[in-house]
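Visitor: Sequence first, then the predicted structure:
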Amino acid sequence: MGKRILLFLLTNILVMTTIVIAWTLITTFTDINPSYLTGGSGLGIDYGTLMIFSILIGFAGAFISLAISRWMAKMMMKVKVIDPNNFKNAHEQFVYEKVERFSRTAGLMHTPQVGIYQSPEVNAFATGPTKKRSLVAVSSGLLQGMDDDAIEGVIAHEVAHVANGDMVTMTLLQGIVNTFVVFFSRIAAVIVSRFVRSEIQWIVQFAAIIVFQILFSILGSLVVSAYSRHREYHADRGGADLAGADKMAHALRSLKAYVDRAKVNDRTDDSAIQTMKISNGKGGLVSLFSSHPPLDDRIAKLEQR
């Protein structure tokens, strides 16, 4: 269920890169100069001004990413939104009615948009800029591969993410991460540009900013992923409150059984299975980028209740 974070991080990197390119073009071909650069060569740095600049750009990028998160998710995942007045099949009716019931139980004033996307992976996600403008989507593979109780547990978990406001808190954290990404990427770019001829310094600095910003954004995702793993336990507890602890635990065990079957089949080229392996939090450096804790840990914590 790492789609929510993966889509948000990818959107954030795309938005931040777009802002950088637009700002660089504006400052290059107009009389506007980036005020944090000082000195005759333009290669000195006013660190206080740069920090203010970084805060503005960093939080702007995070909130733009949040604002378009639902639209981006529907476009990238080809989510078909369910019309509650015209169900096409039993799956649509089942998923929508569960989201509606859990949303009401969770105290949400509005039912999120509900959708299904065609994919063999067993997955689901929730996203959106506000509780009112949220989206809960499940894969066709989840509907075909899990029983009703497990599906209920997964849906309850995603509704809990919406009720907990996890996307907004994630955005605030991403804004802080973006601030440091912008700050240090520009310092690094200025340092690199000092080693080339003056006539190509602006080109080198422009390219270096993009490269360093993407690199530092990837490193910054370690912080966002760590916070996401922490919030997953809360969503599990919320899902247990909405659907029942037995159904939530059953959903997690069903996910684990799917992962175990994937390992046996060793279909390493299947992106859906790779997603589930990451969600399972198996060791090494990969686990640091995982948006979800190991399923065994999640099951154990839920059973401790």
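Guide: Here it is on my side, so go on.

Visitor: Going by C-alpha atoms from here, please, whenever you check contacts or count neighbours.
Guide: Will do.

Visitor: With residue 155 as the reference, measure out to the nearest residue to residue 67 once chain neighbours are set aside.
Guide: Excluding its sequence neighbours, the residue lying closest to residue 67 (C-alpha to C-alpha, 6 or more residues apart in numbering) is residue 129, at 5.1 Å. Counting by C-alpha to C-alpha, to the nearest Å, the gap from residue 129 to residue 155 is 19 Å.

Visitor: Next: residue 45.
Guide: Applying C-alpha to C-alpha to residue 45 and residue 155 gives a distance of 50 Å.

Visitor: Can you pick out the residue with more neighbours from those two?
Guide: residue 155 (28 against 16; other C-alpha atoms under 10 Å).

Visitor: pretty sure the more buried one is in contact with residue 98, am I right?
Guide: Yes: between residue 155 and residue 98 a contact is recorded at 7.2 Å, counting by C-alpha atoms under 8 Å.

Visitor: Look up the closest residue to residue 92, ignoring the ones flanking it.
Guide: residue 82 is the one closest to residue 92 (C-alpha to C-alpha, 6+ apart), at 6.5 Å.

Visitor: residues in contact with the one you found?
Guide: 92, 96, 113, 114, 115, 116 (C-alpha atoms under 8 Å, 6 or more residues apart in numbering).

Visitor: and the two most separated of these?
Guide: Greatest spatial distance in the contacts of residue 82: 92 and 113, 12.1 Å, computed using C-alpha to C-alpha.

Visitor: before we move on, back to that, next, count neighbours for the residue nearest to residue 67.
Guide: So residue 129, with other C-alpha under 10 Å, has 22 neighbours.

Visitor: ok, and here's another one to check against it:
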Amino acid sequence: MMRIFLFLATNLAVIAVASVTLSLLGVGSYLERSGNNLNLQNLMVFCLVFGMAGSIVSLLISKWMAKKSMGVQIIDQPQNAGEQWMISTVKELADKAGIGMPEVGIFHSDAPNAFATGWNKNDALVAVSTGLLQKMDKEQVKAVLGHEIGHIANGDMVTLALIQGVVNAFVMFFARIIGNFVDRAVFKNEDGPGIAFYVTTFIAEMVLGILASTIVAWFSRRREYRADQAGAELVSPAAMAGALAALKQSYDQPSDLQGELVAFGIRGEGKLSALFASHPPLDDRINALKQRYGN
């Protein structure tokens, strides 16, 4: 129920932000009042505003959404030695990476996992699962935290949000071009957009969206290698490789990170094909560390 509420609230916020922005820009409808033509200038602005609005709004509220949807318990005042170690370790790594101290939290999951999110490198959140703390030793956990700090320091949240926004804009733009073409050329509708325009646009958005997701996934995989490198340099190559090896040996793969959080969580190979995977195979990540730093 909470995730449904968050989904609806986010989309309402996107529509509100995009509508206000279009109004301020003085952009009218991209459908011509007479005939079945598209105003390409208005269409480009419309798609760019709505495409970017979704990504930017999601980025700005990402910490809040993560806390609510994942049930992250923020460590404000450490209650035990383990929590104190977490705070001290994140502070050490953040200082070393040259970023502001992130919020630190723990979420319940038997799967070993972690994620970082936030709209800028000085206002971020790092959270780890209870399963990760149970199944990895301190040096491996520290490497995982270094990996997540690397995501923050590298600006991965902002980079992927911008890429997703641009991709969304292109999908919306070309879907409407295709819808208009089918409506006019195939169904010979010259009196304004008919049902064929809307149905074709919807189908084209689904197909183009799936294809476009491979672009975002490719960029995400590149950022994972960089975050692994950050974990190796902030902690040690052996610890980072050990954390990935421990994850590979885990019998239960993460399943409860959804949406944008998946792109920033350490996780094993998923069920999707490599083309759509947000993370490279663990063997490839371990081999990349070995090639760069030696055995």
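Guide: That came through fine. This one's a predicted model, so the numbers in the text were calculated from it and none came from an experiment.

Visitor: Could you get me the TM-score between them?
Guide: Remark: TM-score between the superposed chains equals 0.79 [TM-score structural alignment, normalised by the length of structure 2]; 275 aligned residues with a C-alpha RMSD of 3.7 Å.

Visitor: Quick one: map the residue nearest to residue 67 of structure 1 onto structure 2.
Guide: Alignment note (TM-score structural alignment): residue 129 of structure 1 maps to residue 119 of structure 2.

Visitor: List the contacts of that match.
Guide: Counted by C-alpha under 8 Å, 6+ apart, residue 119 of structure 2 has contacts 59, 60, 61, 62, 157, 158.

Visitor: Just the helices from the stretch 51-200 of structure 2, written as ranges.
Guide: With helices called from DSSP state H, counting those that start in this stretch, the stretch 51-200 of structure 2 shows them at 62-70, 81-97, 130-135, 138-153, 156-181, 195-234.

Visitor: so which of the ones you listed comes closest to residue 266 of structure 2?
Guide: The nearest among those, by C-alpha to C-alpha, is helix 138-153 at 7.6 Å.

Visitor: mean distance, that closest one to its aligned residues in structure 1?
Guide: By mean C-alpha distance after the TM-score superposition for structure 1, the fitted helix 138-153 of structure 2 averages 0.7 Å away from its aligned residues in structure 1.

Visitor: Where in structure 1 does that helix fall?
Guide: With TM-score structural alignment as the criterion, helix 138-153 of structure 2 aligns to 148-163.

Visitor: Which positions in that stretch come out as buried?
Guide: By 16 or more other C-alpha atoms under 10 Å, the buried positions in stretch 148-163 of structure 1 come out as 149-163.

Visitor: Out of those residues, which comes closest to residue 188 of structure 1?
Guide: Nearest member of the buried residues of stretch 148-163 of structure 1 to residue 188 of structure 1, counting by C-alpha to C-alpha, is residue 161, at 36.8 Å.

Visitor: residue contacts, the residue lying closest to the closest one once chain neighbours are set aside?
Guide: Counting by C-alpha to C-alpha, 6+ apart, residue 161 of structure 1 lies nearest to residue 235, which is 5.6 Å off, once chain neighbours are set aside. By C-alpha under 8 Å, 6+ apart, the residues touching residue 235 of structure 1 are 157, 158, 160, 161, 164.

Visitor: so what corresponds to residue 235 of structure 1 in structure 2?
Guide: By TM-score structural alignment, residue 235 of structure 1 lines up with residue 227.

Visitor: Work out the gap between the helix or strand encompassing residue 277 of structure 1 and the centre of the chain.
Guide: Here residue 277 of structure 1 is covered by helix 271-279, with elements defined by DSSP states H and E. Its chain's C-alpha centre and that of helix 271-279 of structure 1 lie 15 Å apart, by C-alpha atoms, centre = their mean, to the nearest Å.

Visitor: Check stretch 190-198 of structure 1 too.
Guide: For stretch 190-198 of structure 1 - counting by C-alpha atoms, centre = their mean - the centre lies 35 Å from the chain centre.

Visitor: Also stretch 95-115 of structure 1?
Guide: 21 Å.

Visitor: Repeat that for stretch 41-50 of structure 2.
Guide: 23 Å.
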